[in-house]
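A.B. asks: no sequence for this one, just the structure:
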């Protein structure tokens, strides 16, 4: 998949396209419904399939006080867009100046001149242009004016029998609640946080459960405090390496039993492994299921007993999955 950072970088030889746009934060099932329509139409018409996305998130530029937490890193989003089968993605730097484009100027610059789109596929809640004043009706009108077809894809999904949608808003709330069943259903995969492994207090090692502590600038929305079953993946290793993807018990929070942790941390204990040295390595931590919330224990013996139980439950859950 080609990755461009400016529309001017898209080569003329790419030819006409089937295109779409969106933040694609998380690349969840609603997004993938749109992307599947894009790739199917491109295949049918013999055209290139291209998505336009933005970095940083538009709300982070226009209303930083209301900026949503990033569900997935840009790199992860691009990898997921590539897995969806696109031929190319344009990552446009979103600026205050860019936000002042009228809906028509945005469409002409992006889809007419930039991508020579014959078809533009949008979700039913797509907004674009100055003050988000462009919508699906606007896109249809502009398509008729500038000579491209518009296809509107239903992205509602079927959570709770259709009562909740496949949306980034619902997804963020599920993560904030530690509701991994809902979050992972929307994503159709385990939610991921990635970061460099750094030194912590080494308390886990002293207790017999050495953990990989992620740096505070780890990327991906960290779910609610608690203990989770999940996986630690080492992307620098080959896909077929036996230590590439490892089962883990994951702790999120400030560790209330001790008083020397002020910031929330993400730390993963790889089940039954005491031999790993992961310091300085960038890893992926995938959250499968929340086991419990955080508890302050009155003694180390109580904490140790609970940790042993958490590890056993994690092992059972991951073996089942």
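C.D. replies: Structure received. Bear in mind the structure is a predicted one, so any value in this text is a computation, not a measurement.
A.B. asks: all contacts plus neighbour counts: C-alpha atoms, from now on.
C.D. replies: OK.
A.B. asks: list the contacts for residue 293?
C.D. replies: Residues counted as contacts of residue 293 (C-alpha atoms under 8 Å, 6 or more residues apart in numbering) are 225, 226, 227.
A.B. asks: name the helix or strand for residue 272, please.
C.D. replies: Per DSSP states H and E: residue 272 is located in neither a helix nor a strand.
A.B. asks: oh sorry, the question was meant for residue 194
C.D. replies: Short version, using DSSP H and E: residue 194 is in strand 191-198.
A.B. asks: and for the very next helix or strand once past that strand, what are the contacting residues?
C.D. replies: Sequence order places helix 203-206 as the next helix or strand after strand 191-198, per DSSP H and E. Residues from elsewhere that reach helix 203-206 (C-alpha under 8 Å, 6+ apart): 210, 211.
A.B. asks: and the strands in the stretch 1-150 of the chain?
C.D. replies: For the stretch 1-150 of the chain, the strands defined by DSSP state E, counting those that start in this stretch cover 2-4, 17-21, 48-55, 88-93, 117-123, 149-153.
A.B. asks: hmm, I was thinking of the stretch 201-321 of the chain
C.D. replies: Secondary structure of the stretch 201-321 of the chain (DSSP E, counting those that start in this stretch): strands at 212-214, 226-233, 245-253, 265-270, 282-292.
A.B. asks: residue 66 and residue 59 touch, don't they?
C.D. replies: Yes. Contact criterion C-alpha atoms under 8 Å: residue 66 and residue 59 qualify, at 6.9 Å.
A.B. asks: for these two, indicate the residue with more neighbours.
C.D. replies: Each of residue 66 and residue 59 has its neighbours counted (other C-alpha atoms under 10 Å); residue 59 has more, 13 against 10.
A.B. asks: what about residue 5, neighbour count?
C.D. replies: A count of neighbours around residue 5, defined by other C-alpha under 10 Å, yields 16.
A.B. asks: skip the chain neighbours and tell me the closest residue to it.
C.D. replies: residue 91 (4.8 Å; C-alpha to C-alpha, 6 or more residues apart in numbering).
A.B. asks: quick one on the thing from earlier: and the strand holding residue 194, what does it pack against?
C.D. replies: helix 180-187, strand 212-214, strand 282-292 (3 or more C-alpha pairs under 8 Å, 6 or more residues apart in numbering; DSSP states H and E).
A.B. asks: got the angle between that strand and strand 265-270?
C.D. replies: Relative orientation of strand 191-198 versus strand 265-270 (axes from the mean of the first three to the mean of the last three C-alpha atoms, to 10 degrees): 90 degrees.
A.B. asks: could I get the contacting residues of residue 181?
C.D. replies: Applying C-alpha under 8 Å, 6+ apart, the residues contacting residue 181 are 288, 289.
A.B. asks: same thing with the one 4 residues further on?
C.D. replies: With contacts defined as C-alpha under 8 Å, 6+ apart, residue 185 is in contact with no residue.
A.B. asks: likewise for residue 10?
C.D. replies: 4, 114, 115.
A.B. asks: check contacts around the last one.
C.D. replies: Meaning residue 115. 7, 10, 16, 17, 19.
A.B. asks: for residue 147, see how far away it is.
C.D. replies: Per C-alpha to C-alpha, to the nearest Å, residue 115 is found 13 Å from residue 147.
A.B. asks: next: residue 155.
C.D. replies: On the measure of C-alpha to C-alpha, residue 155 and residue 147 end up 25 Å apart.
A.B. asks: second one coming, line it up with the first:
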């Protein structure tokens, strides 16, 4: 998959194109339906499969204080999109100039002139153009005039029958419900970052941890608590107990630390880029009355992590993470 950041640089060799367009924040099961369909229809019709997305949420430009936290970093998002075998991803810079295009101008300039769209696949709630004035019916009407077809697949329900959405996925992660997130994603939610030196309290307590540098973290960090997870470094995967939060038993701990205690492995990971997959939440973050109580609880957390990961060792989500997906 090639990535293009300016639509006017779109290669002529990729025209005509079957295009799907959206923010794709999280690349959840609803997004996956669009990606699978654009790949299948492009193969069937002899077109090139192209994904159009945006470099930021619209609220990042118009109301930064209300902009939701991204579920995936741009790198993570493009990596997930690439797994669907599309030919190209076009990342549109969401500028005021782009936001001020009328729906008709967006169709003509981007879809027709720059991408050579012959087939457009979008979700039923897709809105575009100045003030979100463009919708599916407008796309269909203009498409008939400009020679491209529009396909709108049925909405994909999530695990409980509710329509899958980035908002729901973000809510689940923010509540620590990583199992619900897994069901919506068809894979584990992953946070990535670079390992840095911490206060070494875990080592002193007998549970050494790999601490992620907060400045390098990619992916929405789930709610505070302790999780069973998988840890990937250098192509190898290890079972891990993950702590998220500020460890209230100790004073002066920076907020929102992500720390991973690898089970049965003691590695020098400082400076390495690693991935942590969140499998199940074991408990919330707690303040303990003594170090002895904390150590006892950490021992229980490790035992619980072993049990839960043993039950998940052969699942599709685990195999995908083991394979680097």
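C.D. replies: Good, I have the coordinates. None of the values given here were measured: they were computed from a predicted structure.
A.B. asks: related to what we said a few turns ago, tell me which of the helices and strands packed on strand 191-198 of the first structure sits most buried.
C.D. replies: Across these, the average number of neighbours (mean count of other C-alpha atoms under 10 Å) peaks for strand 212-214, which reaches a mean of 26.
A.B. asks: mean shift of that strand relative to the second structure?
C.D. replies: Comparison of strand 212-214 of the first structure with the second structure after fitting gives an average deviation of 0.9 Å (mean C-alpha distance after the TM-score superposition for the first structure).
A.B. asks: burial measure for residue 319 of the second structure, as a count.
C.D. replies: Residue 319 of the second structure: 14 neighbours (other C-alpha under 10 Å).
A.B. asks: could you look up the SS state of it?
C.D. replies: helix (DSSP: H, G, I helix; E, B strand; the rest coil).
A.B. asks: so what does it match up with in the first structure?
C.D. replies: Per TM-score structural alignment, there is no equivalent position to residue 319 of the second structure in the first structure.
A.B. asks: so residue 319 of the second structure versus residue 180 of the second structure, what's the distance?
C.D. replies: For residue 319 of the second structure, the distance to residue 180 of the second structure - C-alpha to C-alpha - is 18 Å.
A.B. asks: could you check how far the closest residue to residue 71 of the second structure other than its chain neighbours is from residue 193 of the second structure?
C.D. replies: Spatially, and ignoring its direct neighbours in sequence, residue 71 of the second structure is nearest to residue 220 (4.8 Å; C-alpha to C-alpha, 6+ apart). The spacing between residue 220 of the second structure and residue 193 of the second structure, counted by C-alpha to C-alpha, is 12 Å.
A.B. asks: in the first structure, which residue range corresponds to stretch 192-211 of the second structure?
C.D. replies: The aligned range for stretch 192-211 of the second structure is 194-213, by TM-score structural alignment.
A.B. asks: now do that stretch: distance from first to last residue.
C.D. replies: 11 Å.
A.B. asks: return the set of buried residues in that stretch.
C.D. replies: 194, 195, 196, 197, 198, 209, 210, 211, 212, 213 (16 or more other C-alpha atoms under 10 Å).
A.B. asks: between these, which is nearest residue 30 of the first structure?
C.D. replies: Closest approach between these and residue 30 of the first structure, by C-alpha to C-alpha: residue 194, at 22.9 Å.
A.B. asks: OK, contacts around the residue lying closest to the closest one once chain neighbours are set aside?
C.D. replies: Distances taken as C-alpha to C-alpha, 6+ apart place residue 284 nearest to residue 194 of the first structure, at 4.4 Å, with adjacent residues excluded. Residues in contact with residue 284 of the first structure (C-alpha under 8 Å, 6+ apart) are 192, 193, 194, 195, 232, 233, 234, 235.
A.B. asks: and residue 284 of the first structure? What does it align with in the second structure?
C.D. replies: That one, residue 284 of the first structure, aligns with residue 275 by TM-score structural alignment.
A.B. asks: quick one: its match from residue 254 of the second structure, how far?
C.D. replies: Distance from residue 275 of the second structure to residue 254 of the second structure, by C-alpha to C-alpha: 21 Å.
A.B. asks: and if you look at residue 26 of the second structure?
C.D. replies: Residue 26 of the second structure is 27 Å from residue 254 of the second structure, where distance means C-alpha to C-alpha.
A.B. asks: neighbour count winner among those two?
C.D. replies: residue 26 (26 against 10).
A.B. asks: does that one touch residue 77 like I think?
C.D. replies: Yes. With contact defined as C-alpha under 8 Å, residue 26 of the second structure reaches residue 77; the gap is 7.0 Å.
A.B. asks: ok, residue 268 of the first structure - how many residues close by?
C.D. replies: Counted with other C-alpha under 10 Å, residue 268 of the first structure comes out at 28.
A.B. asks: what does it align to in the second structure?
C.D. replies: Aligned by TM-score structural alignment, residue 268 of the first structure pairs with residue 260 of the second structure.
A.B. asks: check contacts around its match.
C.D. replies: 209, 210, 211, 231, 240, 241, 242, 243.
A.B. asks: nearest to residue 86 of the second structure, out of those: which one, please.
C.D. replies: Proximity of these to residue 86 of the second structure (C-alpha to C-alpha) peaks at residue 231, which lies at 28.2 Å.
A.B. asks: OK, contacts around that closest one?
C.D. replies: Counting by C-alpha under 8 Å, 6+ apart, residue 231 of the second structure has contacts 237, 238, 239, 240, 260, 262, 274, 275, 276, 277.
A.B. asks: average gap between the top helix by length along the first structure and the second structure?
C.D. replies: When the first structure is parsed with DSSP state H, its longest helix is helix 300-320. Its aligned residues in the second structure lie a mean 0.9 Å from helix 300-320 of the first structure after superposition (mean C-alpha distance after the TM-score superposition for the first structure).
A.B. asks: give me the buried positions along that helix.
C.D. replies: 303, 307, 310, 311, 313, 314, 315, 317, 318.
A.B. asks: same check on stretch 134-153 of the second structure?
C.D. replies: Under 16+ other C-alpha under 10 Å, the buried positions of stretch 134-153 of the second structure are 134, 135, 136, 139, 140, 142, 143, 148, 149, 150, 151.
A.B. asks: looking at the strands of the stretch 1-150 of the first structure, which one is packed in the most?
C.D. replies: strand 17-21 (a mean of 27).
A.B. asks: elements contacting it?
C.D. replies: helix 29-45, strand 48-55, strand 117-123.
A.B. asks: how about a cut-off of 10 Å?
C.D. replies: helix 29-45, strand 48-55, strand 88-93, strand 117-123, strand 149-153 (3 or more C-alpha pairs under 10 Å, 6 or more residues apart in numbering; DSSP states H and E).
A.B. asks: which part of the second structure matches that strand?
C.D. replies: Aligned by TM-score structural alignment, strand 17-21 of the first structure falls on residues 17-21 of the second structure.
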